[in-house]
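1. Okay, sequence plus prediction incoming.
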Amino acid sequence: MTPADLSAALLDIVTTVVEQRRAADAELPELALTVDDVPLERPKNRDHGDWASNVAMRLAKKVGANPRELAEQIAAAAAGIDGVASAEVAGPGFINFRLEAAAAGQLAKTIVEAGDAYGRGDIYDGLSVNLEFVSANPTGPVHMGGARWAAVGDSLARILQAEGADVTREYYFNDHGSQIDRFARSLLAAYLGEPTPEDGYGGGYIGEIADRVVERYDGDLASLPREQQQEVFRSIGTELMFQEIKERLHAFGVDFDVYFHEDSLHASGAVERAIQRLDEQGHIFDADGAIWLRTTAFGDDRDRVIIRSNGEPAYISGDLGYYLDKRERGFEQNIIMLGADHHGYIGRMMAMVEAFGDVPNVNLQILIGQMVNLVKDGEPVRMSKRAGTIVTLDDLVDAVGVDAARYALVRSSTDSQLDIDLDLLTKRSNENPVYYVQYAHARTRSVAANAEKAGVDHSVFAPELLTHETESALLGGLQEFPRVVAQAAELREPHRVARYIEELAGLYHAWYAVRDGSTRVLPHGDEPVTDLHRTRLWLNDATGQVIRNGLGLLGVSAPDRM
């Protein structure tokens, strides 16, 4: 029995109980109940049962009943649900459900037959989402902050898609503004053998890119005036740097559907269209020779200049054009991932959304990520061999590999600063979380391969035989996966999937390692193959499938061997 099956049966019972009470008291309101009104959760203490519900406590006031009295009425009827061994009332009105072994064990077959589809839902079915992440300036390699967003953003996209959303991964290519000027001057200085400009970019990669620009340029670069030389380095250097960023992200398992060029906002008239729209809505005013957006009307701490008195667009003007462009492309929800230094940016952006007539934190959602530090031998890693002053995505991947890097970056909440221990991530031990999970998957594949050799197959499935306490715990963990995926999608927190599969791996390892051998999948010695062995193979394979599905949502491989 799945949680959905139990919820549906419980909803029918609760609806009947409520109707009976209304028949006895006409003054009670009519209630249109849904499955959301009969929540199920896993008890913290498994001795209390397989599932618990506070439905009686939620509805008692509405139906004029004492919570515990209502719970007892519901529990009495729920005890008759097929597959429910018992329904008991606890505390002020909680109902604890214990499933029959056959009903609980049925999940193993359900998972194996569902395969990759197990855990997927439909809470965002058909929702059009634009997910913008990384968006690193094309002035250097992807730093650790961008690396974190690459792992988290791609994982979030996968999770939203698993819940039915139509997700477009978008990279905002910052090719307009002062940072590109600084990059071009730095390349030119490297070419001319001059010191790096005071506000320029250092690191070995600058010299590498400068050399490649010279190779790419079809002409006599040395004969050009300095201004034209700088323009060559700006054009070709930016293209080369951005191509390198894309290649590095691709190798990290991250690709984008759209690469949006900031410069196009100004060239296409998108900024002007946005200003006109806001002006028509009465939110634009002139002062001190500049054009302003009245964001204080929507909670911002001050109004914002969008066109300076010299006619140059302020930075927020690009935001206006970009947001309107996304909405015109049909995206219902737009999610942007930004670094911790952009926290003060949220107020003006949400004011902008409201000025356009949209809903803050719905049509636009901004996620803020904290810093990432690499630690080796107990000491912070401060500098990159190639980038000089920063630590890059390549540094992390070179040290631990793509799988460990992605997993380490995604397994913690982005609200917290992250310290990644490079020594830990290279260990082949249970201390290393990615190894722990991948090893559990590899173990399920090894058990399956050995089972085939021993003649254990899927010809029989007898879930009523799965009665060992570790089997009950493992089945309980497997049931949680769809709920975890849905919650990770709703809260925009992919780390929940990582933490879940770590817990599931622990439950599997505990089941596998029962000392007396009472949970073996393989027959011992000359012992004949039994239906219990065959049924346990279903449970083994179901666990492997869920771990594989979970790792897949994080963009991490599920190896058959370790």
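-> Arrived safely, thanks for sending. Numbers count the residues shown, from 1 in each chain.
2. From now on I want contacts and neighbour counts done on CA atoms only, so please keep to that.
-> Will do.
3. Quick one: the helices in the stretch 401-550 of the chain, in order.
-> Secondary structure of the stretch 401-550 of the chain, counting by DSSP state H, counting those that start in this stretch: helices at 402-410, 422-425, 433-454, 469-479, 481-491, 495-512, 531-553.
4. Now the longest helix anywhere in the chain: buried residues?
-> The longest helix of the chain (DSSP state H) is helix 226-251. Across helix 226-251, burial judged by 16 or more other Cα atoms under 10 Å covers 229-230, 232-234, 236-238, 240-242, 244-246, 248-249.
5. Farthest-apart pair in those residues, please.
-> Spatial extent of those (Cα to Cα) is set by the pair Q229 and L249 at 29.6 Å.
6. picking up where we left off before, so which of the helices of the stretch 401-550 of the chain comes closest to L40?
-> L40 lies closest, by Cα to Cα, to one member of the helices of the stretch 401-550 of the chain: helix 481-491, at 10.3 Å.
7. Report the angle between the closest one and helix 531-553.
-> 10 degrees (axes from the mean of the first three to the mean of the last three Cα atoms, to 10 degrees).
8. Name the residues that touch helix 481-491?
-> 118-121, 123, 156, 159-160, 162-163, 493-497, 500, 546 (Cα atoms under 8 Å, 6 or more residues apart in numbering).
9. Show me what counts as buried in that helix.
-> Using 16+ other Cα under 10 Å as the test for burial, helix 481-491 gives 481-482, 484-489.
10. A further structure is provided below for comparison with the first:
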Amino acid sequence: MTPTQLADAVLAATRAALTGLGLDPALVPAAAGVERPRNPEHGDYASTIAMQLARSAGVAPRTLAQAVSAKLVEFPGVAAVDVAGPGFLNIRLDVSAIGEVARVVVSDGSNYGRSTSLAGGKLNLEYVSANPTGPIHIGGVRWAAVGDALTRLFRATGADVTTEYYFNDAGAQIDRFAMSLLASARGEPVPEDGYVGGYINDIASAIVGKQPTALELPEDQALEVFRTEGVRLMFDDVKSTLAEFGVQFDVFFNEQTLHARGELDAALARLIEEGHVYKADGATWVRTTAFGDDKDRVIVKSNGQWGYFAGDCAYYLDKRRRGFDKVAIILGADHHGYVGRLRAMAACFGDDPDKNIEIIIGQMVNLIKDGEQLKMSKRAGTLVTLREIIDMLGVDAARYALARYSIDSTIDLDLDLWTRQSNENPIFYVQYAHARIASLLRNAKELGITRGDDYDPGLLSHEKERDLLRSLGEFPGVVQMAAELREPHRVARYLEDLASTYHKFYDSCRVLPRADEQASDLTRARLWLAEAARIVFVNGLWLLGVSAPERM
């Protein structure tokens, strides 16, 4: 019996208990969780449903708990239910009922942990979206790891999600980028507010190599060549590096598209129609303060040029027109001020900010090497880049490390720790657990031992076996919670706990027979358990975009 199955049984027992007490069974919620108690002596699982419902049902919590207990104990697989304190339900399962978890995991295979809990509606998830003026630096690397993990979690829980990368190929930053490239190609100093680093020289050389006459063109034409070719080469590098990191986007959206299609004009017209636009000081403003923003936003500057907010409005409308019910964006902590303005923007268009837009704010990353903070990239002349992170840590360690921490906490990433081949390194610890299982299963195959189809879950009665089974049963709930709360780090922490639980099982329960022994039904049952653990490690690591090596 998995925790999900037990939760369903608790709900059914509660409805029956309410009916027996002459109360309305419709008071029972659609879902109720069961948890493993901190003290194993209290049982296999616990539920607080009686205390949750007591007030609305108009009955004492302990009275309701006793009624639920009497009904729940009648369910197959439930050995005993004790009522503790004010109304806790402490539930003990039959040994065979707990053992059924392994059968469920092996039967479901790669689908174990998946659900339809987030099915319904279309979601657009935008992340990274760094301007094509330089390589992706460490902040963007974190959003790449977290964004891709969130995408996998959303899809594993039934969400219809499209991932998108928005690149700004217009504006002052791109102008400075083009001037920096042209100056490098001419052998001149980079403009004071320009871009520096070896990558600028590389791109400038590539452009000259492709178009050697570019330097002979008039200034404005030369700048246009270096702008167009520079953005293309830089963005090609960004996309190839992201692909190397295991991150693929469904859509790469070009800001110029909005201008070419007149979508900024359309957005302004829509805001005028909604009655949220006014003129002041020669500029055109949107009254976003009416919807909680800290100040109104300029959409057309006094010089007649579009304000940055205009692009935000047009891009949001474009996504909504493409059929997305919710627009979600991952932004760094330095963009915290965007939350109010983007929510207000959605409201200005008549949308519900709580329903149609979601801003996920993440904190920054500090890289630590030899006890000192790494600040600069040797190649880019800026923060450490994605390609450098890959070179220093490898894809698996980098992705795991960046997704392992809550997105709203700053990370101090110790490069020495994350490259260490020891159990102190979390990714090594988790991957080693999988490799250990793979080795065990290879040895079993070499001995001609298979788990077979005749699995007896009642044989797995050892305390460490039950601990492992309960841990495996928690995986679907972890996946669902990680997706709903936008917290992929929950998967990483679960995997580390699972690795610890598996190692304790392996050290306490011999799986394969010794040389003078024959394989028994217990041998085969433990092979079922090992295979179930292997599947969960593979599924969990996949959610983080990390491999599950069979040898280490």
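-> That came in fine, so what should we check first? Values in this document were obtained by computation on a predicted structure and should not be read as measured data.
11. Type out the ChimeraX command that picks the buried ones from the contacts of helix 481-491 of the first structure.
-> Entered in ChimeraX, the line below selects the buried ones among the contacts of helix 481-491 of the first structure, by 16+ other Cα under 10 Å:
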select :118,119,120,121,156,159,160,162,163,493,494,495,496,497,500,546
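12. Dump the buried residues of helix 481-491 of the first structure to a markdown table, plus distance to R42 of the first structure.
-> Listed next are these as a markdown table, based on distance: Cα to Cα, whole Å:
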| residue | distance to R42 of the first structure |
| --- | --- |
| F481 | 12 |
| P482 | 13 |
| V484 | 12 |
| V485 | 15 |
| A486 | 15 |
| Q487 | 14 |
| A488 | 17 |
| A489 | 19 |
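13. ok, those residues vs G378 of the first structure, which is closest?
-> A488 (31.9 Å).
14. What is the aligned counterpart of that closest one in the second structure?
-> Alignment note (TM-score structural alignment): A488 of the first structure maps to A482 of the second structure.
15. just D263 of the first structure next, same as before
-> Using TM-score structural alignment, the partner of D263 of the first structure in the second structure is Q256.
16. quick check, its match in a strand?
-> No - Q256 of the second structure is assigned helix when assessed by DSSP: H, G, I helix; E, B strand; the rest coil, not a strand.
17. circling back: quick one: which of the buried residues of helix 481-491 of the first structure is nearest to A454 of the first structure?
-> Of all the buried residues of helix 481-491 of the first structure, the one sitting nearest A454 of the first structure is F481; the distance, using Cα to Cα, is 30.6 Å.
18. Relative to R548 of the first structure, how far out is that closest one?
-> Noted for F481 of the first structure: a distance of 12 Å to R548 of the first structure, by Cα to Cα, to the nearest Å.
19. before we move on, the earlier item: pick the one among the buried residues of helix 481-491 of the first structure closest to L466 of the first structure.
-> Closest approach to L466 of the first structure among the buried residues of helix 481-491 of the first structure (Cα to Cα): F481, at 19.6 Å.
20. quick one: the longest helix of the first structure aligns where in the second structure?
-> Using TM-score structural alignment, helix 226-251 of the first structure pairs with 219-244 in the second structure.
21. can you pull the contacts of whatever residue of the first structure lines up with V546 of the second structure?
-> Residue pairing (TM-score structural alignment): V546 of the second structure is matched to V556 of the first structure. Taking Cα under 8 Å, 6+ apart, we find V556 of the first structure in contact with 403, 406-407.
22. Just say helix, strand or coil for V556 of the first structure.
-> coil.
23. do the one 4 residues further on as well
-> Judged by three-state DSSP, the three-state class of D560 of the first structure is coil.
24. Ok, Y259 of the first structure next?
-> Counting by three-state DSSP, the backbone at Y259 of the first structure sits in strand.
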